[in-house]
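K.L.:
no sequence for this one, just the structure:
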């Protein structure tokens, strides 16, 4: 009986240590909404390319700038939504929103993401557009995997999926748009829904 009690105590201590070193207030609903934003943004981009530039996105600087603005707005809305919903969840759970674990999470998420973003901007400036979608997926996936050490570990699986989709996108650039929608749109909705029911409703 005492042995079972010791094992239970050790398990509880391990759980407390894990929670103290990880930021676990991420909102699954924010992932769902990020996916919806991505699909809406992709629809707008598709409309712009096919109705105003006749499929010549690479040749029309004006349309390209509109599509780039579209991508920036998707990222901005996703970030704002994540901050609002995560803050609400943290307050509900009486957890700190800005502590050592959240700082580590943000730093480890941003290192691959910023590096990838700068690299993508460099190649876009050189008019090398073909691999931009693949690189977005790959570097975003690396960011998720890197950040999973300081958050809900399950996000690394989404990261693996994004990396795989990015590699497939690099192999088949003609399907880049649809793979981008699958990675940033559909997979976010699926993963966010799963995370919401697994973590947010407990």
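P.N.:
Nice, I can see it. None of the values given here were measured: they were computed from a predicted structure. Numbers count the residues shown, from 1 in each chain.
K.L.:
use CA for all of it now, contacts and neighbours both
P.N.:
Noted.
K.L.:
In contact with the residue lying closest to residue 55 once chain neighbours are set aside: list those residues for me.
P.N.:
By the measure of Cα to Cα, 6 or more residues apart in numbering, the closest residue to residue 55 outside its immediate chain neighbours is residue 49, 5.3 Å from it. Shown in contact with residue 49 (Cα atoms under 8 Å, 6 or more residues apart in numbering): 55-57, 63.
K.L.:
let's see it at 7 Å
P.N.:
Residue 49 is in contact with 55-57, counting by Cα atoms under 7 Å, 6 or more residues apart in numbering.
K.L.:
quick one: which of these is most hemmed in?
P.N.:
The most crowded member of the contacts of residue 49, judged by other Cα atoms under 10 Å, is residue 57 (19 neighbours).
K.L.:
you'd agree that residue is in a helix?
P.N.:
No. Assessed with DSSP: H, G, I helix; E, B strand; the rest coil, residue 57 is coil; it does not lie in a helix.
K.L.:
how about it, what does it touch?
P.N.:
Each residue near residue 57 by Cα under 7 Å, 6+ apart is listed here: 49, 63-64.
K.L.:
want to compare, so here's the second one:
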């Protein structure tokens, strides 16, 4: 009898979680987002070399405005690819688990995720406008981390740990200006891959 009650409670708990949290996030989306960031980072290194800049040896890194715009464009392309993979693997996982994709939990998660991201995007534009591009990489890490922590209550709780790591990395990056690309690759590349593998193994 007690076993039946435990099974009922477990079933009720599972139903409540499904209704209150967006649980269709796939670990593979994190892995592919990380791979996109790594490939993008390598492309940026090559792009800098083409412009006569050895990123890892130059003590002073001053980029032309056209190069900065090209770097931003690369970042946008990486984001689009990461977003695309996120949608593909989320839809795949939802169909596999027979779960609806667009629910109130999905809406709440996206809103809480979007607010810090939009504010961070505006802040980055302001930094670019005031010719303070050296702060853009730490800023993206900080606001992205805040967005993940803010959205955690509507999806897997594991995502907050990725958010905390991004925030810590962004804070450290503030004291090593000029090496933002390295921190950016670690934050959006390596950490995403590690997070994706952990989530995939835990919730597969």
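P.N.:
Good, I have the coordinates. Predicted, not measured: the structure shown is a model, and the values here were computed from it.
K.L.:
quick one: what helix or strand has the residue nearest to residue 55 of the first structure in it?
P.N.:
Per DSSP states H and E: residue 49 of the first structure is located in helix 28-52.
K.L.:
how far is that helix from where the chain is centred?
P.N.:
14 Å (Cα atoms, centre = their mean, to the nearest Å).
K.L.:
Could you pull out the buried residues of the longest helix along the first structure?
P.N.:
Counting residues, the longest helix found in the first structure (DSSP state H) is helix 61-92. Within helix 61-92 of the first structure, the residues that qualify as buried by neighbour count (16 or more other Cα atoms under 10 Å) are 63-64, 67, 70-71, 74-75, 78, 81-83, 85-90.
K.L.:
likewise stretch 1-12 of the first structure?
P.N.:
The neighbour-count check on stretch 1-12 of the first structure (16+ other Cα under 10 Å) flags nothing as buried.
K.L.:
ok, now how distant is residue 199 of the first structure from residue 27 of the first structure?
P.N.:
Remark: distance between residue 199 of the first structure and residue 27 of the first structure (Cα to Cα, to the nearest Å) = 8 Å.
K.L.:
no no, residue 193 of the first structure
P.N.:
For residue 193 of the first structure relative to residue 27 of the first structure (Cα to Cα), the value is 10 Å.
K.L.:
For those two, indicate the residue with more neighbours.
P.N.:
A direct count of neighbours by other Cα under 10 Å for residue 193 of the first structure and residue 27 places residue 27 higher, at 24 against 19.
K.L.:
What is the aligned counterpart of that one in the second structure?
P.N.:
Under the alignment (TM-score structural alignment), residue 27 of the first structure pairs with residue 26 in the second structure.
K.L.:
which residues touch that match?
P.N.:
Neighbours of residue 26 of the second structure in contact, by Cα under 7 Å, 6+ apart: 89-90, 93, 200.
K.L.:
Cross-check the contact I'm expecting between residue 31 of the second structure and residue 191.
P.N.:
No. Using Cα atoms under 7 Å, residue 31 of the second structure is not in contact with residue 191; the gap is 9.1 Å.
K.L.:
Please identify which of those two sits among more neighbours.
P.N.:
Shown here are residue 31 of the second structure and residue 191; by other Cα under 10 Å, residue 31 has more neighbours (26 against 19).
K.L.:
Alright, I will stop here.
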